[in-house]
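Peer 1: Structural data only, the sequence is not supplied:
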């Protein structure tokens, strides 16, 4: 059994999605497997699709 729980983050380019990514990145129990966003973000890299609302730690 894997030591990490696989998670998907919906609305990943919005403020709440960005916060979830901050909280789960490097977490010992969870591994981010999928980021989902609207069609506007299709084909873009995550960093280009985001309207950055969260400050990095």
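Peer 2: Looks like it arrived, so ask away. Remember, it's a predicted structure, so these values are computed and weren't measured experimentally. Residues are numbered from 1 along each chain as shown.

Peer 1: CA only for contacts and neighbour counts going forward, please
Peer 2: Fine.

Peer 1: In the longest helix along the chain, which residues are buried?
Peer 2: If you go by DSSP state H, the chain has its longest helix at helix 15-24. For helix 15-24, burial by neighbour count (16 or more other CA atoms under 10 Å) applies to 17, 18, 19, 21.

Peer 1: For that helix, which helices and strands make contact with it?
Peer 2: strand 5-9, strand 30-35 (3 or more CA pairs under 8 Å, 6 or more residues apart in numbering; DSSP states H and E).

Peer 1: Now tabulate the buried residues of helix 15-24 in a markdown table and tack on distance to residue 47.
Peer 2: Shown next, in a markdown table, are those (distance: CA to CA, whole Å):
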| residue | distance to residue 47 |
| --- | --- |
| 17 | 13 |
| 18 | 11 |
| 19 | 14 |
| 21 | 12 |
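
Peer 1: Below is an additional structure, to be compared with the one above:
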């Protein structure tokens, strides 16, 4: 599950947020070319939610 959030790491590129099956909330650093760079865990305990808005 992905949701567009904005520029979370302030590099001028959009950074979508995702949740994995373990319930970790992840920031996926956008590279500005339609792909992603590094991923950083920004939260836990999200396995109980069906959607992220």
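Peer 2: Sure, I can see it. The structure displayed is predicted, hence computed values, not measured ones.

Peer 1: And the TM-score between them?
Peer 2: Laid over one another, the chains give 0.21 as their TM-score (TM-score structural alignment, normalised by the length of structure 2), with 33 aligned residues with a CA RMSD of 5.0 Å.

Peer 1: The helices and strands packed on helix 15-24 of structure 1 into TSV, with extra columns for mean neighbour count?
Peer 2: Shown next, in TSV, are the helices and strands packed on helix 15-24 of structure 1 (neighbours: other CA atoms under 10 Å):
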stretch	mean neighbour count
strand 5-9	14
strand 30-35	14
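
Peer 1: Between these, which one is closest to residue 48 of structure 1.
Peer 2: Evaluated over those, closeness to residue 48 of structure 1 peaks at strand 30-35, with 13.7 Å, by CA to CA.

Peer 1: hmm, back to that, the helices and strands packed on helix 15-24 of structure 1 into TSV, with extra columns for distance to residue 49 of structure 1?
Peer 2: Listed next are the helices and strands packed on helix 15-24 of structure 1 as TSV, based on distance: least, CA to CA, whole Å:
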stretch	distance to residue 49 of structure 1
strand 5-9	15
strand 30-35	12
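
Peer 1: closest one to residue 47 of structure 1 among those strands?
Peer 2: Using CA to CA, those put strand 30-35 closest to residue 47 of structure 1, at 12.0 Å.

Peer 1: angle of that closest one against strand 5-9?
Peer 2: 40 degrees (axes from the mean of the first three to the mean of the last three CA atoms, to 10 degrees).

Peer 1: for strand 30-35 of structure 1, packing partners?
Peer 2: Counting by 3+ CA pairs under 8 Å, 6+ apart, strand 30-35 of structure 1 packs on strand 5-9, helix 15-24.
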